[in-house]
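Asker: Sequence first, then the predicted structure:
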Amino acid sequence: MLTSLTIKNYALIDNLQVGFNNGLSIITGETGAGKSILLGGLSLILGKRADLSSLKDTSQKCIIEAVFDVSNYNLKSLFEAEDLDYESNTIIRREILPSGKSRAFVNDSPVNLSSLQLLGERLIDIHSQHQTLQVVSNDFQFQIIDALADNEEILQNYKSEFKKYKSLQKELNELLNFQAEAVKEHDYNSFLLNELLEANLVAGELEQLEEEHETLNNVEAIKEKLSMSYQLLSDEQIGVLPTLTELKNNLQKLKEYSPKYDDLFQRVQSSLIEMDDVFGELDVLQENLEADPKRLELVNAKLQVLNNLMHKHTVSDISELIQIKNDLDEKVAVTENLDTSIQKKQTEIDEKVAVLNTISKNIHDKRSKAIPQLSGQLETILEGLGMPNAQFKIDLTVSDHFQSNGKDVLSFLFSANKGGNFNELKKAASGGELSRIMLAIKSVLAKYIQLPTIMFDEIDTGVSGEISNKMGDIMLEMSQTMQVFSITHLPQIAAKGHSHFKVFKEDVNEVTQTNLIKLNHDERIVEIAQMLGGIEMSDSAIAHAKELLN
């Protein structure tokens, strides 16, 4: 509920501070006194765009601040979603600077207009005779029926499952699109993969093959070098082994004369052992080295395959080819397994469809039971509001498609006259009738859900005293569970309020200002008497005013 409102430097308002209570608050004042200015200032709090013309003094900033008690509005999740600090007494402030720049704050945290509008529509509903489009909205009509059907919990469950269903559908579409693209590439990827598989790729194989190729390609030259090395080691005249053996024998004799020759002997002995080992390896290498044209041909062919593949895939190493092979293998496998994945996803969707069908049927059944109750209540209320022949024809049909609130298609038809044709609300009801229908609907809703503060702006225009009295009774009944404001020119409604405020103009230092004051009991008598009989109040007008207040 709105607990206080402060307006500074806005239009004809210099500095206005007023507090409000729960229940039904009446706002009266002569035409042109500034009620529209008050609503304009309040609408800025609700997220309406501002302009520089709103400033009373263009050298000073305009400040509009409202305090709301939101403890019963279940708004914590909204505050969290908008990244705002939640306070049970929430302060919304709007500033318009002389530069024309506008700023908004919720509990001192800066917010943009979209966040302010989102919060504002949960706090105040300003309704006038010219603002009846909501009642012809299909979403709003569903909201009415679902309130009576007590569908809040089941709708939350439906919306949760519907969100999962939409997510599964998106995943299926992505799989199908991927499959369509993958099939185009599948044959080519399979061809590339088979090429790599046939190559029997082994990490490090390229270096081994290149070494083997070098050996097989130069067998005769290697044999010649091995033979020469063998002779250099073993020739009896100049061979290294005979020479080292003779050197070793000489040093062996020397060390018998002195231990200082022993080190030389040991080093030569080690060299002889090493050369003897080299000699043995040369012998083995000569025996094992043979020309093998067939093997050379195979190695050449394998190297050609590997080099072609590396050139084709623009890589320089077999390990990179192996990685490409693995990637292709995965792509081909995914493509080949897509049918299974798609079928699995479709099964999940079918299961979700079954769940949604069950929930949406429960929603439909509860709505169907609530519709006669809603029609009856609305027609009873409208009869008291001067529309005795008002009739509603509300039909639900089940569509083939899931929607955000079930599978129902709603037909909300109305007839204002006996024997008249049923038609859509916007075609079947006049502006004044739509206002009374909206009042009836809001009064029914107030019994079932927590509505925000509602401000009725002269919706009683053009109605008789008897009907206005009934409208006042409806607003008074609504105010038992919510905060209601009524801006009115009718004394019958003004007398119903728990609180009564008057909007008026006054000249201060030759400057016209709009102000708002709360009337006490005696002031209310005067105000209602003037509403009944004009400025020159008669005794009967005063008596009538007292009677209305009592």
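Answerer: Done, it's in. These numbers come from a predicted model, not from an experiment.
Asker: contacts, neighbours, all on C-alpha from now
Answerer: OK.
Asker: other SSEs contacting the top helix by length along the chain?
Answerer: For the chain, the helix with the greatest residue count under DSSP state H is helix 318-384. With contacts taken as 3 or more C-alpha pairs under 8 Å, 6 or more residues apart in numbering; DSSP states H and E, helix 318-384 sits against helix 138-149, helix 152-198, helix 293-312, strand 391-403, strand 406-415, helix 431-445.
Asker: what about the residue nearest to L338 when sequence neighbours are not counted, neighbour count?
Answerer: Closest residue to L338 apart from its sequence neighbours, by C-alpha to C-alpha, 6 or more residues apart in numbering: Q179 at 6.7 Å. Using other C-alpha atoms under 10 Å, Q179 has 20 neighbouring residues.
Asker: Surely Q179 and N337 touch.
Answerer: No. With contact defined as C-alpha atoms under 8 Å, Q179 does not reach N337; the gap is 9.9 Å.
Asker: is it true that E121 touches L46?
Answerer: Yes. Shown here, E121 and L46 form a contact pair, counting by C-alpha under 8 Å, at 7.0 Å.
Asker: the more surrounded of those two?
Answerer: L46 (27 against 14).
Asker: Alongside the first one, take a look at this:
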Amino acid sequence: MLTHLTIKNFALIEQLEMNFSGQLSIITGETGAGKSILLGALGLVLGKRADLTSLKDKEQKCVIEAQFKIDKYNLKSFFSDNDLDYEDVTIIRREILPSGKSRAFVNDSPVNLNELQELGDFLLDIHSQHQTRELSEEAYQIQILDAVAGNSEILGQYNIQLSEYKSVKARLKKLISEKDALAKEQDYNSFLLEELLAANLKEGEQLELEHIYEKLNNVEFIKEALDKSIALTNEEQIGIIQNIKEVKASLQKISGLTPEFSELAERVSSILIEFDDISNELYNLSEKLVNDPEQLDLVHQKLQTIYSLQKKHQVNSVEELLVIQNDLDTKVVLADDLENTINTLESEILKHVESLDVLADSISVNRKNAVPILTEKISSVLSQLGMPNARFQFEIKPSETYNTLGKDEVQLLFSANKGTDFGLLKKVASGGELSRIMLAVKSILAEYSKLPTIIFDEIDTGVSGEIAHKMGDIMKRMSAQMQVFAITHLPQIAAKGQQHYKVFKSAFGESTISELKLLSEEERITEIAEMLSGKDISDSALNHAKALLN
């Protein structure tokens, strides 16, 4: 419930501060007096965008502050979800700075416009001629049915399932896309992997194979070099070993004379031992060296395979080929894992579909059961509003598509007069009829759901006399369950309010401002009399005004 409103420096309003009570409040005033300004200010509180044209004084900031009593609206979860401090009496403040920037606060915590709009939907419903078009929208028609059908709780369960279903479906779509992308490369990746696996690569083998290849490919040349070295080493008369032995014998003869000769003798002895070992190694290598064309061919083939794979994959080592082999193996395994995951998700989706269908069927049955109740209630209200022959039909058809409101497609058909065929509401109902139907719908919804504060902006356009009386009575009945504001030009409706506010303009020098005033009982009589007869108020108008108020 809106309890307090403060407006500073907005359009024609310098400063306005007003308290509001519950039930039915009337707002009247001449055309252009500023009623639209008041609605514009409340629109900013609800999160509408603003610009510098909203500022009366371009050098000062505009501040609009609205205070709401929200303890009966069950909004604690909203405040928690948006990390806001909950207060039973919540204050929304909107500021527009001279720079053009806009700021919004809920209980002094900054919020963005999306959060403000979402909260505003729970608090205030400004109903204008434009909003009457909602009646022609399928989603709004379904919401009306759901309110009467009591579908709120089951719709909550349905939407939890729908959210999970969409999440799993999105994952499935992504995985299928990944699988398709992998499938295009799968055959080629598998071929490359098999090729690498067939090569049976091992770390460090390339260098070893290259050494073996060089040895086998140069057997004769190596054999010749080794044999010559053996001959030079072991020639009986002039071989290197024989000569070293003689050097060693000569030095041993004088080694006892001085330490330096002894040291030289020891060094030659060491050389002899080392060279003797070299001679044995040369002999062993020569003996093992075999001309093996078959082994040479095998090594050559293996090296050619390695070189070919390195060229294909543009790398320079076996180690890099092994890294590529592991990557390909991962991709091939991933494709198989994706298939398994996709199968699992498809099973999950089938379970969600089963649950959604059960809930959607229950929702649909409840709606169908609510149709006769709703149509009877709307017809009853419209009969009071001068439309005794108005008839409605709700056509509910199953759909294959899951949306947030279930699986029903709904059309509201309308006939205003006897003997006329039913047609789509938006095509066959006039503007005046739509206004009365909307009022009827709102009054019925007030019985079944906790509507926010509602402001009817000239919903009485196109009606007068007894019908205006009835519209006023309906608004007054609604106000027993919720806060209702009615902006009106009709005295019959103005007289129904528990509070009556007047919007008017005042001139101060070169400046004009709009003001809002709570009228006293005497001022109400005068205002309603003026609505009846104009500026020149007659005694009969005053008496008529008193009669209306009584």
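Answerer: Structure's in. What do you need? Since the model is a prediction, treat every value here as computed from it, not as a measurement.
Asker: Overlay them and tell me the TM-score.
Answerer: Scored against TM-score structural alignment, normalised by the length of the first structure, the superposed chains reach a TM-score of 0.87; 548 aligned residues with a C-alpha RMSD of 3.4 Å.
Asker: quick one on the thing from earlier: tell me what angle the longest helix of the first structure forms with helix 431-445.
Answerer: Angle, helix 318-384 of the first structure to helix 431-445, by axes from the mean of the first three to the mean of the last three C-alpha atoms, to 10 degrees: 110 degrees.
Asker: With the second structure overlaid, how far apart is helix 318-384 of the first structure on average?
Answerer: Comparison of helix 318-384 of the first structure with the second structure after fitting gives an average deviation of 2.6 Å (mean C-alpha distance after the TM-score superposition for the first structure).
Asker: Spatially central residue in the first structure, please.
Answerer: Closest to where the C-alpha atoms of the first structure average out (C-alpha atoms, centre = their mean) is A81, at 9.6 Å.
Asker: Can you point out the buried residues in stretch 152-159 of the first structure?
Answerer: If you call a residue buried by 16 or more other C-alpha atoms under 10 Å, then stretch 152-159 of the first structure has these buried ones: I154, L155, Y158, K159.
Asker: The third one and K407 touch, don't they?
Answerer: Okay, so that is Y158 of the first structure. No. If you go by C-alpha under 8 Å, Y158 of the first structure and K407 don't touch, sitting 10.6 Å apart.
Asker: what is in contact with those two at once?
Answerer: Shared contacts of Y158 of the first structure and K407, defined by C-alpha atoms under 8 Å, 6 or more residues apart in numbering, are found at S360.
Asker: show me the contacts for the residue of the first structure positioned farthest from its centre.
Answerer: Most distant from the centre of the first structure: Y257, at 100.8 Å, with distances by C-alpha atoms, centre = their mean. With C-alpha under 8 Å, 6+ apart as the criterion, no residue contacts Y257 of the first structure.
Asker: what helix or strand is the residue lying closest to K215 of the second structure once chain neighbours are set aside on?
Answerer: Residue nearest to K215 of the second structure in three dimensions, not counting chain neighbours: I222, with 7.6 Å by C-alpha to C-alpha, 6+ apart. Per DSSP states H and E: I222 of the second structure is located in helix 219-234.
Asker: now for the helix or strand that that helix is followed by, which elements pack on it?
Answerer: Per DSSP H and E, the first helix or strand lying C-terminal to helix 219-234 of the second structure is helix 240-254. Identification of packing neighbours for helix 240-254 of the second structure by 3+ C-alpha pairs under 8 Å, 6+ apart yields helix 219-234, helix 259-288.
Asker: which helices and strands sit right next to the shortest one?
Answerer: Going back to what we said before, that points to helix 219-234 of the second structure. Helix 219-234 of the second structure packs on helix 240-254, helix 259-288, going by 3+ C-alpha pairs under 8 Å, 6+ apart.
Asker: 10 Å instead?
Answerer: For helix 219-234 of the second structure, the packing partners by 3 or more C-alpha pairs under 10 Å, 6 or more residues apart in numbering; DSSP states H and E come out as helix 205-217, helix 240-254, helix 259-288.
Asker: So for it, what gets flagged as buried?
Answerer: Result for helix 219-234 of the second structure [16+ other C-alpha under 10 Å]: buried residues V219, I222, K223, L226, D227, S229, I230, A231, T233, N234.
Asker: Just list the residues touching the nearest residue to the first one once chain neighbours are set aside, thanks.
Answerer: If I follow you right, that is V219 of the second structure. Once flanking residues are discounted, V219 of the second structure sits nearest to N291: 6.0 Å by C-alpha to C-alpha, 6+ apart. Residues near N291 of the second structure by C-alpha atoms under 10 Å, 6 or more residues apart in numbering: K215, L216, N217, N218, V219, E220, K223.
Asker: Same check on G29 of the first structure?
Answerer: Applying C-alpha under 10 Å, 6+ apart, we find G29 of the first structure in contact with K35, I487, T488, H489, F501, K502, V503, F504, K505, L516, E527, M531.
Asker: Please, which helix or strand holds the nearest residue to S21 of the second structure once chain neighbours are set aside?
Answerer: The shortest distance from S21 of the second structure to any non-neighbouring residue, by C-alpha to C-alpha, 6+ apart, is to T3 (6.1 Å). For T3 of the second structure, the host element (DSSP H and E) is strand 2-10.
Asker: how much does that strand stray from the first structure?
Answerer: Here the mean offset of strand 2-10 of the second structure against the first structure after fitting is 2.7 Å, by mean C-alpha distance after the TM-score superposition for the first structure.
Asker: I'm done for today, thanks for sticking with me.
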